[in-house]
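A.B. asks: the following block contains a protein sequence and its predicted model.
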Amino acid sequence: MQLTRLLSAERTRCGVTVTSKKRALERLSEQLMADIPAGSDATRNIFEGLTVRERLGSTGLGHGVALPHTRSPDIESPRAALIRLSTPISFDAADRQPVDLLLALLVPEHSNDEHLRILARLAELFRDERLCDQLRNCNSDAELYAIITGKDDGNTAG
């Protein structure tokens, strides 16, 4: 699956200001559902799903990157939202470094193998220090989207 099939320009934001992990997860939940008329219940359920997943263990990969993820019965295909924070926040990452790049993944409730394949590919993508530096230096939502999708090799799901 191509990254452009997961992430849209409308779900990509540069220079987001949040003060906590909770606020970042709320913002990502809103962005994940912004273009779906599923209503506030779906957004609240996604936030709760992301929060429950974080309680199991931080999705902070290290080096300032986090990949929060959850499942939802309200969607039929995987989707993602990307934010670059204006100021890094504590995210309980293994390396104890604050996080400023967050890509949230939302998959249909029944997507087990696909969920894991996409997460593995995204983790691999964000290990690229040059890419992360480019994302951190973006100046607009459009530039952030262009940089991340410009790395798309058409093999996001494995």
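C.D. replies: Okay, I see it. Numbering: from 1, shown residues only.
A.B. asks: C-alpha only now, for contacts and for neighbours.
C.D. replies: OK.
A.B. asks: which residues sit in contact with the nearest residue to S20 once chain neighbours are set aside?
C.D. replies: Distances taken as C-alpha to C-alpha, 6 or more residues apart in numbering place I89 nearest to S20, at 6.1 Å, with adjacent residues excluded. Taking C-alpha atoms under 8 Å, 6 or more residues apart in numbering as the criterion, I89 is in contact with V18, T19, S20, K21, P98, V99, D100.
A.B. asks: measure I89 to E54 for me?
C.D. replies: Separation of I89 from E54 (C-alpha to C-alpha, to the nearest Å) stands at 15 Å.
A.B. asks: could I get the full set of strands for the protein?
C.D. replies: Ranges of strands within the chain are 7-16, 60-62, 65-66, 69-72, 79-89, 99-108, based on DSSP state E.
A.B. asks: elements contacting the fourth one?
C.D. replies: Using 3 or more C-alpha pairs under 8 Å, 6 or more residues apart in numbering; DSSP states H and E as the contact criterion, the elements in contact with strand 69-72 are helix 40-56, strand 99-108.
A.B. asks: here comes the other one, which I'd like you to weigh against the first:
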Amino acid sequence: MTLGSLLKPEAVKTLGSVTSKKRLMRDLCDIASSCYGLDPEEALSALQDRESIGPTGVGGGVALPHARIPGLETVSGVFVKLDRPVAFEAVDRQPVDLVFALFAPEDSGVQHLKALALVSRALRGNKVQAKLRANDDPMILHAILIGSEESQAA
């Protein structure tokens, strides 16, 4: 599993009009719908159910919302960079501006966990975060994310 296999270039966006966690979740699901054919309402419900267990804001302005979706065949990702950070109930109580959402098959088991670990490693570094925050072009953001994985392997 690689970030390239999880994240289509068209599933990377910069969003300027997000003002709340609720709106962010809706936008993530709309992108997942257009890129992967997910039902946006089903995806939103699954993300909200997961968030009710505990927020997925991991700190440092990064959130990794994730959910299992019945009928989905492969783990799929959506990455958004927000122009303005939004409150996300993160562990460090800071707003988030870098969000990588994962949607996994209901029975994905260890694949879901491996995907979460992969994304977490990619976004953990301050250098990668700084590069992402310094760019607005979705193609460049996608390249930074894919490149972060390759630099870790070296």
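C.D. replies: The structure has been received and is ready for your questions. Computed from a predicted model, the values in this text were never measured in an experiment.
A.B. asks: please say which position in structure 1 F88 of structure 2 maps to.
C.D. replies: Aligned against structure 1 by TM-score structural alignment, F88 of structure 2 finds its counterpart in F91.
A.B. asks: for that match, what are its contacts?
C.D. replies: Applying C-alpha under 8 Å, 6+ apart to F91 of structure 1 gives the contacts K21, S58, G60, A66, Q97, P98, V99.
A.B. asks: pull the most distant pair out of these.
C.D. replies: Within these, K21 and Q97 form the most distant pair, 13.1 Å apart (C-alpha to C-alpha).
A.B. asks: circling back: dump the strands of structure 1 to CSV, plus distance to C138 of structure 1.
C.D. replies: CSV is the format used below for these (distance: least, C-alpha to C-alpha, whole Å):
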stretch, distance to C138 of structure 1
strand 7-16, 7
strand 60-62, 20
strand 65-66, 15
strand 69-72, 24
strand 79-89, 9
strand 99-108, 12
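A.B. asks: do you know which of those strands lies nearest E143 of structure 1?
C.D. replies: Nearest to E143 of structure 1, of all those, is strand 7-16, at 8.4 Å by C-alpha to C-alpha.
A.B. asks: mean per-residue distance, that closest one versus structure 2.
C.D. replies: Average distance, strand 7-16 of structure 1 versus aligned residues of structure 2 after superposition (mean C-alpha distance after the TM-score superposition for structure 1): 1.3 Å.
A.B. asks: what residues sit buried inside that strand?
C.D. replies: L7, S8, A9, R11, T12, R13, C14, G15 (16 or more other C-alpha atoms under 10 Å).
A.B. asks: same check on stretch 115-131 of structure 2?
C.D. replies: With burial defined by 16+ other C-alpha under 10 Å, the residues of stretch 115-131 of structure 2 counted as buried are A115, L116, L118, V119, S120, A122, L123, V128, Q129.
A.B. asks: redo these as TSV? Include distance to A67 of structure 2.
C.D. replies: Shown next, in TSV, are the buried residues of stretch 115-131 of structure 2 (distance: C-alpha to C-alpha, whole Å):
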residue	distance to A67 of structure 2
A115	12
L116	11
L118	16
V119	14
S120	15
A122	19
L123	19
V128	24
Q129	23
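A.B. asks: in helices only, show me these.
C.D. replies: Judged by DSSP state H, these include A115, L116, L118, V119, S120, A122, L123, V128, Q129 as members of helices.
A.B. asks: spatially nearest residue to the residue nearest the centre of structure 1 (excluding sequence neighbours)?
C.D. replies: The centre of structure 1 sits closest to L103, judged by C-alpha atoms, centre = their mean, with a distance of 1.7 Å. Excluding its sequence neighbours, the residue lying closest to L103 of structure 1 (C-alpha to C-alpha, 6+ apart) is L82, at 4.3 Å.
A.B. asks: list the residues that contact that neighbour.
C.D. replies: By C-alpha under 8 Å, 6+ apart, the residues touching L82 of structure 1 are L7, R11, T12, R13, L28, L101, L102, L103, A104.
A.B. asks: and these, which is closest to P37 of structure 1?
C.D. replies: Of all the contacts of L82 of structure 1, P37 of structure 1 sits closest to R11, with 14.5 Å by C-alpha to C-alpha.
A.B. asks: sweet, I'm off.
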